[in-house]
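A.B. asks: Need a 3D model of the following:
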Amino acid sequence: MGTEIAAVEETFKRLQSHKGVLGVLVLNADGISIRSTFDNDTTVQYAALVSQFTVKARGAVRQLDPDNELRFLRIRSKKHEIMIAPEFEKSREYYLVVVQDPAAE
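C.D. replies: Got it, this is the predicted structure:
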């Protein structure tokens, strides 16, 4: 368990070190933040909206092809780029979310 926590912390540090990254979140299946680099209000806002959006995107992929699965989602606007890497396992479901400034590329 300790090595898993260390690996998660290392991944967070590595992601945050990339140019333009504003924050990183890990959400559970209920859209609740397990770990975040944002302040509480921003975390709650991203968690609620990203989890709802990901569930809808997953449903759309499944409706188009029931044998297919959502692997990665990228949303880009003028101000931000949100990258979502969902992990759908039978026993666990997590979303890794990275928010960055696309102008910093």
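
A.B. asks: From now on I want contacts and neighbour counts done on CA atoms only, so please keep to that.
C.D. replies: OK.

A.B. asks: count of neighbours near the closest residue to N68 other than its chain neighbours?
C.D. replies: Leaving out its chain neighbours, the residue that sits closest to N68 by C-alpha to C-alpha, 6 or more residues apart in numbering is R62, at 6.0 Å. By the criterion of other C-alpha atoms under 10 Å, R62 has 14 neighbours.

A.B. asks: before we move on, which element is R62 in?
C.D. replies: According to DSSP states H and E, R62 maps onto helix 40-64.

A.B. asks: Give me the contacts around that helix.
C.D. replies: Outside helix 40-64, the residues that touch it by C-alpha atoms under 8 Å, 6 or more residues apart in numbering are 25, 27, 29-33, 36, 68-70, 73, 84, 86, 95.

A.B. asks: To check against the first, give me the structure of this:
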Amino acid sequence: MSSGFDEIVRKNEPTSDRIVDKTHGYIVINNRNAIAMKSTLENSITQGIIKQMAGPLIFSARSAVRDLDSTNDLTFLRIGTKKFEYLIAPEEDFTIVVLQ
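C.D. replies: Just a heads-up that it's a prediction; the model follows:
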């Protein structure tokens, strides 16, 4: 884990604690190597979310936004299912996925 990423996680610890209290959990994914840098979910769920959402889904959504307006970019994605709501915030170096 890079020192810059460590600092981001440490500075946002109070926010992440509030997220855990009000949701089912969250994952912080390192975009460079598609691994969970921090997760409050079971490993199998974490890996499934990384495999299905962190890569292909975000890539497709970002591509759709840029196709509509080449000067625009994806900043937030909300997916509602029967069981959960996935809140996805892709950044340049990392992606945060919250299950609500």
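
A.B. asks: Please state their TM-score.
C.D. replies: TM-score of the superposed chains, computed with TM-score structural alignment, normalised by the length of structure 2, equals 0.83; 94 aligned residues with a C-alpha RMSD of 1.7 Å.

A.B. asks: that older thread, list the contacts of the helix or strand following the helix holding R62 of structure 1.
C.D. replies: Helices and strands here follow DSSP H and E; after helix 40-64 of structure 1, the next one along the chain is strand 73-76. By C-alpha under 8 Å, 6+ apart, the surrounding residues in contact with strand 73-76 of structure 1 are T54, E81, I82, M83, I84, A85, P102.

A.B. asks: now with 6 Å?
C.D. replies: Applying C-alpha atoms under 6 Å, 6 or more residues apart in numbering, the external contacts of strand 73-76 of structure 1 come out as E81, I82, M83, I84.

A.B. asks: Quick check: buried residues in the helix or strand where L96 of structure 1 lies?
C.D. replies: Element membership of L96 of structure 1, judged by DSSP H and E, is strand 93-100. By 16 or more other C-alpha atoms under 10 Å, the buried positions in strand 93-100 of structure 1 come out as Y94, Y95, L96, V97, V98, V99, Q100.

A.B. asks: what's around the aligned partner of S44 of structure 2 in structure 1, how many residues?
C.D. replies: Aligned counterpart of S44 of structure 2 in structure 1: D41 (TM-score structural alignment). D41 of structure 1 has 9 neighbours, counted by other C-alpha under 10 Å.

A.B. asks: again with K78 of structure 1
C.D. replies: Using other C-alpha under 10 Å, K78 of structure 1 has 8 neighbouring residues.

A.B. asks: What separation is there between it and D67 of structure 1?
C.D. replies: 34 Å (C-alpha to C-alpha, to the nearest Å).
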